Structures are given as C-alpha cells and as structure tokens.
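In: The sequence and its predicted three-dimensional model are supplied below.
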Amino acid sequence: MADLTVAQWRKTTRSSSNGGNCVEVADNLPGVVAVRDSKDPAGPALTFAPAAWHAFVTQVAGRA
C-alpha cells in the first residue's frame, strides 16, 4: 500500500469550483497515482500504476 501522507492533492481540471462531484489526484508519489473524492478527503483513495492511470485518462479524454 502506498504512503499517501506526502500526497499533494489537486482537483482535476474538469472539476467545477462550486463544490459538487470533484475528484482529486496526487501524482507526486513514486510509482503510484492516487485518486480520491474531494468531499471525503479522509476517506479511501484508489491507487493506480502510472501507466494504468495514463491509459484511463487517455480513454476518457477521447470520449469527451
């Protein structure tokens, strides 16, 4: 399991500034990208290998 205590979280560029459904991503961790719900920062986070995260983002961007 990745140590997320040093994660630098940022909201995705598609998140609105008025609250709502926002995703935060931390990509400053060695060998892992972490994703969490901004409404529940103390809640669980999903972690992905950087290549898997890149593939996911590429697929989603192609459908936007």
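Out: The structure has been received and is ready for your questions.
In: all contacts plus neighbour counts: C-alpha atoms, from now on.
Out: OK.
In: in stretch 17-27, what counts as buried?
Out: 22-27 (16 or more other Cα atoms under 10 Å).
In: take the one below as the second:
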Amino acid sequence: MIIDEERTVLVDDLSGLRWRKSSRSSMQGNCVEVAFIGSAVAARDSKAPEGGKLVVRQAAWASFLHALRNGRFDGCGAVGDA
C-alpha cells in the first residue's frame, strides 16, 4: 500500500481483507462494506463485492462519517432517484 502526500492511496491487492458491514444493515444486501488497511479504509458495495472499491485515508473516512452523522447529506437524494 502506498499513501502519498496528496491523499492518494494505491493498493495492489485487496483479496485478503476482512470486510465488515454495519450491524444495522438489512439482510437484502443493500450495504456498504468496509475493511481497514493500515492507515486507510476500503469500501465496496455488498451487492457487487468483486466490483470496484474505494480506498481512502482513515482521516478522510472519519470526516465523511462525521458529515453523514451530522446530516450534511440529508436531502441529497439517492443514486437512481429521478
């Protein structure tokens, strides 16, 4: 894993990670799963675990969660909303 000064995270292999999802998630598979990699966090869609993954620094992930919990994204609409 490489993390440079410009917040770029490069990871060669994500196959051995332990992915987790929220205990509040439904059993329908509409979840975001996360895995921790040193000083970074990887996220993926539980419906498509072999698909794309997002990897960010832990500080960026913490900032995202803080904004989410404080309603920063309320009213933004979900992906696919018309």
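Out: Done, it's in. For clarity, every value in this text was computed on a predicted model and none was experimentally measured.
In: May I have the TM-score of the superposed chains?
Out: TM-score for the superposed chains, counting by TM-score structural alignment, normalised by the length of structure 1: 0.82, backed by 62 aligned residues with a Cα RMSD of 1.6 Å.
In: Pick out the most distant pair among the buried residues of stretch 17-27 of structure 1.
Out: C22 and D27 (16.2 Å; Cα to Cα).
In: what kind of secondary structure is the residue sitting nearest the centre point of structure 2 in?
Out: When Cα atoms, centre = their mean is applied to structure 2, the residue found nearest the centroid is A43 (2.8 Å). At A43 of structure 2 the chain is in strand, as set by DSSP: H, G, I helix; E, B strand; the rest coil.
In: counterpart of it in structure 1?
Out: Counting by TM-score structural alignment, A43 of structure 2 corresponds to V35 in structure 1.
In: got a list of what its match touches?
Out: Residues near V35 of structure 1 by Cα atoms under 8 Å, 6 or more residues apart in numbering: 23-26, 45-47.
In: Distance to M1 of structure 1 and secondary structure added to those residues, as TSV?
Out: Below are those laid out as TSV (distance: Cα to Cα, whole Å; DSSP: H, G, I helix; E, B strand; the rest coil):
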residue	distance to M1 of structure 1	secondary structure
V23	20	strand
E24	18	strand
V25	16	strand
A26	15	strand
A45	11	strand
L46	10	strand
T47	9	strand
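In: so which of those comes closest to A7 of structure 1?
Out: For the contacts of V35 of structure 1, the residue nearest A7 of structure 1 by Cα to Cα is A26; the value is 5.6 Å.
In: Skipping adjacent residues, who's closest to the closest one in space?
Out: If the residues on either side of it in the chain are set aside, A26 of structure 1 comes closest to W9, at 4.6 Å by Cα to Cα, 6 or more residues apart in numbering.
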